[in-house]
Structures are given as structure tokens and as C-alpha cells.
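Asker: Sequence below, structure please.
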Amino acid sequence: MEWVDEGIVLGLRRHGESSAILTAFTRRHGRHTGLVRGATSKRLRGVLQPGNRLQLSWRGRLEEHLGHFEVELLDSHAAALMLDAGKLAALTSACALIDFSLPERETHPQLYETLNSLAIALDHEAWAETYVKWEIGLLAELGFGLDLSACAATGQTTDLVYVSPKTARAVSRQAGEPYRDKLLPLPGFLIGEGGADDLALASALKMTGYFLNRHVYTLHGRSLPDSRMRLLQRFLR
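Answerer: Presented below is the predicted three-dimensional model:
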């Protein structure tokens, strides 16, 4: 069995003295692992960084085997963000979320395109806002989408300031006031109102983090990736 595809590096773990097991999110073959020989070499160390886009050639005797990857660098997204700790944390966080959330070899072509677009967009000014919206898209892809279009209680489409942790739907100020301590704040920039300052970005990351924990991580006795926590801390300073 063999195939050629493009993919984004999600993670790497050592295997023996010089090899490693690469996990990549591929366009046509989903999240896929394979052995890379010489992964610790000077030539490949910079190539096999989370977020980099590669051309991958996979070979295995049977489809269900681990198999081997031959890799070629297409885009070095990680290097482009290396000088900005926040942007790099966003890239590695997105890769870690994909790595943990998706079953192996299940295709998600639209999600692949959004991850590739995110890796490019993180090198621009509004990178943090783009990242938060990407997490909302990830939740939707996993079947846990948020509905921020109208108040869950009244149906009104204005003055939406909360999100229900139970239904993941928006709640208006008036309807939510008696329960405000139990609701999540809804940053205005997510519904086209107001700017995305550090306070709003931290609030948005807390909100998406709540649903990622509830629907994905807590079920497996895990917590959000360290890179995701570092990203949140950047906006809490």
C-alpha cells in the first residue's frame, strides 16, 4: 500500500535513536501516523515542526500498518511565527487540538483547509481573533457548534451578551440577568460588535475552552494542551 498526499504536522514522538513517529493531518487521508527515519537529523529537525505543511509519501505492507513516511517541506509556517510566542502558541495549540480530537484516518477535508488557512493567517495583525473563530469552527466540525445568532430564551437578535453553558446558545442581557453568574460572557467581536482587545480575546478563549473541555477533553480525563493554556495566559496579563 502506498499513497502521496499533503499534510500538516500535528506532532512527533521519538522512536529509537534517530527515528520518530510523525502524526500529520492530511488532505485526503485524515489524521495519519507513520515512521520517519532520520527524524532527528539536522536536515529534518526544522521540517518536522507542528504546523508545517509537507508533501507526504506513505508506504505500508497493509493499510492498517504504521508504515513509513517520506517527507518534503512545502510551507514552513512554524519558522514564520518563531519570533512571536503568542502566534506560535496558537499554531501549536491548533495542531494539538486536531491531534487529540480526531480519530485516525477519518477524513475532514474542510477542516484541513481551515487549518492550513489559519497557519497562514496567524502571520497577520488580526491573528488572535482569527484563531478564536477557528476554534468555534472546530467545535462545529466535531458536532458541538455554538449558536450565537439569537437569544435562546426570547429569540431576539440584539443585545446578546451571554452564552448558555448548557445549550451553547446566545442569551440576551435582559433574559440572562437573573442567571448571569451561571452564564458565559459573549464577547461582542464574535457577533460583529466591538473590538477584539485582550479582555475580549481572553473571554472568548475561556468560552471556547469551556466547550472543548466539556465535549472533548474531560470525557477522556485530560485537560487542554499546554500551548492552549499559554495562549490564554498571553491575554490575561
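
Asker: Only C-alpha atoms from now on, for both contacts and neighbour counts.
Answerer: Will do.

Asker: Which strand runs longest in this structure?
Answerer: The single longest strand within the chain, with elements called by DSSP state E, is strand 2-15.

Asker: Residues contacting that one, please?
Answerer: For strand 2-15, the external contacting residues (Cα atoms under 8 Å, 6 or more residues apart in numbering) are 20-29, 48-60, 92, 95-96, 98-99, 116.

Asker: Just the buried subset of those, please.
Answerer: 20-29, 48-59, 92, 95-96, 98-99, 116 (16 or more other Cα atoms under 10 Å).

Asker: Here is a second sequence; please produce its structure as well for comparison:
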Amino acid sequence: MEWTGDGIVLAVRPHGETSAIVDLLTESQGRHTGLVRGGRSRTARPVLQPGNRVHATWRARLSDHLGNFDVEADRLVAGELMEDRLALAGLNAACTMACLALPEREPHAAVYRAFSILLDSFAKPDIWPALYVRWEAGLLTDLGYGIDLTRCAITGEREGLSHVSPKSGRAVTASAAEPYIDKLLKLPAFLTGSDQEVGEGDVAAGLALTGHFLQRRVLWPHDRDLPEARQRMIDRLAEAGRL
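Answerer: Have a look, this model is predicted:
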């Protein structure tokens, strides 16, 4: 068995004295794990960093085997962001979230493409926090747990959506939400349309919204929780005044 393609390094774990087990996110193969022999060497370590783009070939005798990766560097994104603590926090959160949420070897091309866009945005602190929220919302949708932001669950209206039910994941308008306001999740306007600006507190509200459904619908059924890397990103964003 063999395939070749481009990928994004999500996670690296040591294996034995010299090798590493690597998780890659690819467009056609999904999240795929394999062994990199010599992956802990001085030449390989800078390449095998979360967020880096690589060109990889995977080989195994049988399809259900772990298999081996041959990996070549494409773009060392982690190195480009090394001096930016805020961007690195976002990068680590995205990589860890993808590793936890995506089933292995299940293609999610839309998630991969959105992740690629997110990678290119990390040098722009005015942009990437909202894009990260959009990426998590897209992750939910691609996994089949999307939030319904098409119309109000109570009135059927399409405009003025302001909150989301934490149980059904359906949006409601401000007037419909009023009697239940303390029990609902705030819906930031930028998630309702591409032309909406990101206002103060919108990123925090978006992260609370996507985090709620990722935790309860995606992670908890597999006895997992939201990763610490995501909370560290939120803390860094708060320190930088980007929430």
C-alpha cells in the first residue's frame, strides 16, 4: 500500500531512540498517522514541527498497518512564527484540535483547505482569531454537527440572529431569545455572514460557542476534553486584547 501527497504536521511523538510517530493532515487521506524513521534526528526535528507543510509518501504492507512516512519539507510555518507567541498559541491550538476531533484516515477536504487558509493568516493578528473561530465552526459542520444559523428556530426569521440554543444548536433572534437569554450562547455577527465585521467580544463569544459543541458533541462521546493548548490560546488572546 502506498500514497503520496502534501500534508500539514499536526503532532509528533517519540518512538524508540531515534524514530517518531507523526500525525499529518492531508486533503485526500484525512488525518493519517505513520512512523518516521530517524524522525528525532537533528535534521528531521525542524521539519517535524506542528504546523509545518510537508510532502509525504506513506507505505505499508497492509492498509491497516501503521506504515512508514518519508517526509520532505515544503514550508516551515512553525519556524516563521517562532518569535510570535500569540500566533504560535493559535497554531498549536488548531493542530491539537484537529488531532483530537478528526477520525483517522477519514477524508475531510474542506477542513484541510480551511486549515491551509488559517496557516497563511497567522502572521496577521487582526485576522486570524476570527478565522480560527470560523475554522472550528467548519470543523463541526464537516463532522456532521454543524450549528444551524440559517433561520430562527422559533420565528423562522433569517435576519437578526443573535443567540444559539446550547441543546439544539439552532439560532434564534434577539426578540425570541429574550425570555431565555441566560441559557443561550451568544452568536457573534461575523459567523452569520462574510460581510459582517468582527466586534469587541465577538472572538470570545465565537470560541465559547464552537467550544461548547466541540466538547459535547465531538469530544465527550470519546471521553476527551477540549485541549489545554486551546485554553492557552484563549489566555494569550485575552492578554493581547484580541478577544
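
Asker: Give me the TM-score for this pair.
Answerer: The TM-score (TM-score structural alignment, normalised by the length of the first structure) is 0.93; 237 aligned residues with a Cα RMSD of 1.7 Å.

Asker: Keep only those of the buried ones among the contacts of strand 2-15 of the first structure that are in helices.
Answerer: When those are checked against helices (DSSP state H), the matches are 92, 95, 96, 98, 99, 116.

Asker: mind listing what the fifth one touches?
Answerer: When you say that, I think you mean residue 99 of the first structure. 10, 11, 23, 25, 31.

Asker: Aligned counterpart of it in the second structure, please.
Answerer: Under the alignment (TM-score structural alignment), residue 99 of the first structure pairs with residue 99 of the second structure.

Asker: quick one on the thing from earlier: and the longest strand of the first structure against the second structure, how far off on average?
Answerer: Its matched residues in the second structure lie on average 1.1 Å from strand 2-15 of the first structure after superposition (mean Cα distance after the TM-score superposition for the first structure).

Asker: List the residues that contact the residue of the second structure most remote from its centre.
Answerer: Distance from the centre of the second structure peaks at residue 179, with 33.4 Å (Cα atoms, centre = their mean). Applying Cα under 8 Å, 6+ apart to residue 179 of the second structure gives no contacts.

Asker: do you know how far it is from residue 233 of the second structure?
Answerer: As judged by Cα to Cα, to the nearest Å, residue 179 of the second structure and residue 233 of the second structure stand 33 Å apart.

Asker: got it, and residue 44 of the second structure?
Answerer: Per Cα to Cα, residue 44 of the second structure is found 27 Å from residue 233 of the second structure.

Asker: ok so, going back, looking at the buried ones among the contacts of strand 2-15 of the first structure, which are in strands?
Answerer: Per DSSP E, those map to strands at 20-26, 53-59.

Asker: And the residues you listed, which is closest to residue 164 of the first structure?
Answerer: Of all these, the one sitting nearest residue 164 of the first structure is residue 25; the distance, using Cα to Cα, is 31.9 Å.

Asker: For that closest one, which non-adjacent residue is closest in space?
Answerer: Among residues not flanking residue 25 of the first structure along the chain, residue 31 sits closest, at 4.3 Å (Cα to Cα, 6 or more residues apart in numbering).

Asker: helices or strands up against the host helix or strand of the one you found?
Answerer: In the assignment (DSSP states H and E), residue 31 of the first structure maps to strand 30-36. With contacts taken as 3 or more Cα pairs under 8 Å, 6 or more residues apart in numbering; DSSP states H and E, strand 30-36 of the first structure sits against strand 19-26, strand 68-75.

Asker: angle of it against strand 19-26?
Answerer: Here strand 30-36 of the first structure runs at an angle of 160 degrees relative to strand 19-26 (axes from the mean of the first three to the mean of the last three Cα atoms, to 10 degrees).

Asker: For residue 160 of the second structure, which residues are in contact?
Answerer: Taking Cα under 8 Å, 6+ apart, we find residue 160 of the second structure in contact with 173, 174.
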